[in-house]
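Chemist: Test case, fold it:
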Amino acid sequence: MSQLIKVMLTDDHAVVRSGLCRLLEQNSDIKVIAEAESGEQAYQTYPENRPDVLVMDMSMPGMGGLEALRRILHRWPDARVIMFSMHENATYAIQSLTAGAMGYVAKSGNAEDLVKAVKEVASGKSFLSADMAQKVALQSLTGDDNPTQRLTSREFEVFRLLAEGKLVEEIAGRLNIGQKTVANYQTSLKQKLDIHSPVELVRLAMKYGVITEQ
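Modeler: Okay, here's the model as predicted:
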């Protein structure tokens, strides 16, 4: 009998969580032991659940998956996290893996990808679905210098929220940091990305698929 893999699901949609739960538990060696509906809740309840694998949606209201990933790994460096995202582009995958996620699975991909990812990550390996791996490889091969890849996970989150039109106060509240800190990130983003206006910031975010056309 193989060892049971304990999974925690984090997604702000109950329907998605119940679908994932059914999908994963079709495998007798996977058990969903906990669910969270936000990054904040995942961070707060992680220590009492201590799952073998945490499957986390990337785009949730509030803190968001990338910031929750950063905080969880800061407190529990051995956490094994798979980012489960509606974003199919390499930028998000690279940001997730750089921030310490062990797997990245696109929601639009093959349902079996997530099951495979959970098993691989539980055994200590990292996982990227074949099409995501191809996109990541192509992006690094074509020498398409994507400046968003030079951002830290915190800078990337601030960049994404600014591109979505969020105000400094709102970003500060979401990421639980001071408004002055957000303003400092804004300044460093302008320098790192060589942008001089909000319009340029949005254009850059759209060019690299960080946001889609509004």
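Chemist: CA only for contacts and neighbour counts going forward, please
Modeler: Noted.
Chemist: following the helix ranked longest in the chain, which helix or strand comes up?
Modeler: When the chain is scanned for its longest helix (criterion: DSSP state H), the result is helix 179-193. Taking DSSP states H and E as the definition, the helix or strand that follows helix 179-193 towards the C-terminus is helix 198-207.
Chemist: Which strands or helices does that next one pack on?
Modeler: In this structure, helix 198-207 makes packing contacts with helix 153-163, judged by 3 or more C-alpha pairs under 8 Å, 6 or more residues apart in numbering; DSSP states H and E.
Chemist: Compute the inter-axis angle for the helix it packs on and helix 179-193.
Modeler: Orientation note: helix 153-163 sits at an angle of 90 degrees relative to helix 179-193 (axes from the mean of the first three to the mean of the last three C-alpha atoms, to 10 degrees).
Chemist: Could you also give me the structure for this second sequence? I'd like to compare it with the first:
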Amino acid sequence: MQKIRVLVVDDHTIVRDGICALLALVGDIEVVGEAVNGSEALKMVAELKPDVVLMDIAMPIMGGLEATRRITREFPKTRVLVITQHDDKEYVFPVIESGASGLISKAAASSELAAGIRSVFQGDSFLSPSVAKLLVENYQKTAKERNHLDPYNQLTEREREVLKLLAEGFSTQEMADMLVITRKTVEGHKTNLMTKLGIHNRIDLVKYALRRGIISI
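Modeler: Presented below is the predicted three-dimensional model:
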């Protein structure tokens, strides 16, 4: 059985020893070398051609992010799985941007570490549960902020109905009859929606509705 060849990169001997001890128990994974910083890792990748590099972030001489950028650029067949004790977005997003195939916590169980190595070796991405949770929460927060900034999302359901009818060319009386409300109420909705959208005339309103796909020609 062909084993996955792994290079372990960390400036702490106790961490490297712990990782190597865990991986020694995994039948399809073989540690072929150890490096204490990014600069040494680059030399060993060139020499050993490992399948996967387990890369720490904070190291002297050359840190893990710079080493990852260079490895993924100069040795595209070698995958990098970053191992870190940090799982906040200050570290997560730079790791992803560096070209790493995955990110896993140093506190991960041996089964999770092995799964991460196998995953990136096969060309997939791998994120430990805590990192995946952070990314989902960040996406949800960004989406919520984006929706909040979109003035259309500030319109009530009735205002959206009036917007569509206005853009389709219906008169105030026609809208009042269709929606079973008074002309005064229609005018109120019209004023409110145009204020929220920052639109001041019907022509611009029609253009807006076309851009949003609310109406079509």
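Chemist: Fetch the TM-score of the aligned pair.
Modeler: These two chains, once laid on top of each other, score a TM-score of 0.63 by TM-score structural alignment, normalised by the length of structure 1; 144 aligned residues with a C-alpha RMSD of 1.7 Å.
Chemist: related to what we said a few turns ago, what stretch of structure 2 does the longest helix of structure 1 fall on?
Modeler: Per TM-score structural alignment, helix 179-193 of structure 1 has no counterpart in structure 2.
Chemist: chain center to that helix: distance?
Modeler: Here helix 179-193 of structure 1 is found 21 Å from its chain centre; the criterion is C-alpha atoms, centre = their mean, to the nearest Å.
Chemist: Now it: buried residues?
Modeler: Of all the residues in helix 179-193 of structure 1, those buried under the rule 16 or more other C-alpha atoms under 10 Å are Q179, V182, Y185, Q186, L189, K190, L193.
Chemist: could you give the angle of that helix to helix 198-207?
Modeler: For helix 179-193 of structure 1 against helix 198-207, the angle between stretch directions is 70 degrees (the same axes, to 10 degrees).
Chemist: Who are the packing partners of helix 179-193 of structure 1?
Modeler: With contacts taken as 3+ C-alpha pairs under 8 Å, 6+ apart, helix 179-193 of structure 1 sits against helix 153-163, helix 168-175.
Chemist: With respect to burial, which of these scores highest?
Modeler: helix 153-163 (a mean of 20; mean count of other C-alpha atoms under 10 Å).
Chemist: Looking only at residue counts, what's the top helix in structure 2?
Modeler: Ranked by residue count, the top helix of structure 2 under DSSP H comes out as helix 129-149.
Chemist: Heading C-terminal from it, find the next helix or strand.
Modeler: Using DSSP H and E, the helix or strand that follows helix 129-149 of structure 2 in sequence is helix 157-167.
Chemist: Point to the residue nearest the middle of structure 2.
Modeler: Within structure 2, the residue whose C-alpha comes closest to the C-alpha centroid is L135; the distance, by C-alpha atoms, centre = their mean, is 5.5 Å.
Chemist: How many residues are close by the nearest residue to that one once chain neighbours are set aside?
Modeler: The shortest distance from L135 of structure 2 to any residue that is not its chain neighbour, by C-alpha to C-alpha, 6 or more residues apart in numbering, is 8.0 Å, and that residue is K89. Number of residues near K89 of structure 2 (other C-alpha atoms under 10 Å) recorded here: 13.
Chemist: Likewise for S128 of structure 2?
Modeler: By other C-alpha under 10 Å, the residues close to S128 of structure 2 number 18.
Chemist: just M178 of structure 2 next, same as before
Modeler: As a burial measure, the neighbour count of M178 of structure 2 was computed by other C-alpha under 10 Å and equals 11.
Chemist: ok, back up a step: how about CSV for the helices and strands packed on helix 179-193 of structure 1, with distance to A117 of structure 1 added?
Modeler: Formatted as CSV, the entries for those read as follows, by distance: least, C-alpha to C-alpha, whole Å:
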stretch, distance to A117 of structure 1
helix 153-163, 22
helix 168-175, 28
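Chemist: Relative to A34 of structure 1, which of those helices is closest?
Modeler: With C-alpha to C-alpha as the criterion, A34 of structure 1 lies closest to helix 168-175 of those, at 23.5 Å.
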